[in-house]
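K.L.:
What would the 3D arrangement of this be:
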Amino acid sequence: MKVSVDPLVCEANAVCVGLAPEVFDLDDDDELQVLMPDVPADQADRVRHAVRSCPKAALALEE
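P.N.:
The predicted structure is shown next:
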C-alpha cells in the first residue's frame, strides 16, 4: 500500500498527522510530509482512516 498527498489541495489541517503520526508530519513551513509512502502493515488501518478523514481529500491511497 502506498499513500501520497496532493500539495496543491492539502491545507495542512493535520487531521492525518493526528491519526497516523508515524506516517504523516507537518514540516516547518506547514507543508504535509509523508514519512512512510510505503505504508507498513501495522499502520494500514490508521492510514486508511486518515485518508477517509482528510477534509480536503488531498490524500491518495494505492492498495
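K.L.:
can we go C-alpha only for contacts and neighbour counts from here?
P.N.:
OK.
K.L.:
Just give the nearest non-adjacent residue to residue 46, would you?
P.N.:
residue 20 (5.7 Å; CA to CA, 6 or more residues apart in numbering).
K.L.:
give the contact list for the one you found.
P.N.:
Taking CA atoms under 8 Å, 6 or more residues apart in numbering, we find residue 20 in contact with 43, 46, 47, 50.
K.L.:
how near is the closest residue to residue 31 other than its chain neighbours to residue 6?
P.N.:
Nearest in space to residue 31, with sequence neighbours left out and distances taken as CA to CA, 6+ apart, is residue 12 at 6.1 Å. As judged by CA to CA, to the nearest Å, residue 12 and residue 6 stand 11 Å apart.
K.L.:
Before we compare anything, build this one as well:
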Amino acid sequence: MKIVLDRDLCDGHGMCEAMAHDYFELDDDEMLTILNDSPPEEDRAKVHAAVQSCPALALTLQD
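P.N.:
As a prediction, this is how the structure comes out:
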C-alpha cells in the first residue's frame, strides 16, 4: 500500500493528520507532508480511515 497526495487538491484541513499523525503532518503554512508513504499492514485500517476523511479528496491509496 502506498499513500498518494495530490497537492493541487489539498486544502490543509488536517483531518488526515488528526487521524494518523505518524503518517501525515501539516506545517505552519498548511502544506501537507507524508511522513511515510508505505505504512505497514498493521496500520492499514488507520491510514485508510485517514485517507477517507480528507474532505478535498486529495489522498488516495495504491496497492
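K.L.:
Please state their TM-score.
P.N.:
Once superposed, chain against chain, the TM-score is 0.91 (TM-score structural alignment, normalised by the length of the first structure); 63 aligned residues with a CA RMSD of 0.9 Å.
K.L.:
hang on, the earlier thing: I figured the residue nearest to residue 31 of the first structure was touching residue 26, is that so?
P.N.:
Yes - the pair residue 12 of the first structure and residue 26 passes the contact test of CA atoms under 8 Å, sitting 7.2 Å apart.
K.L.:
so what's in contact with those two at the same time?
P.N.:
residue 32.
K.L.:
out of those two, which sits in the more crowded spot?
P.N.:
Neighbours per residue, other CA atoms under 10 Å: of residue 12 of the first structure and residue 26, the larger number sits with residue 12, 21 against 17.
K.L.:
hang on, the more buried one is in a helix, isn't it?
P.N.:
No - assigned with DSSP: H, G, I helix; E, B strand; the rest coil, residue 12 of the first structure falls outside any helix and is coil.
K.L.:
Report the contact partners of it.
P.N.:
Applying CA under 8 Å, 6+ apart, the residues contacting residue 12 of the first structure are 26, 30, 31, 32.
K.L.:
just the helices in the first structure please.
P.N.:
Using DSSP state H, the helices of the first structure run over residues 15-19, 44-53.
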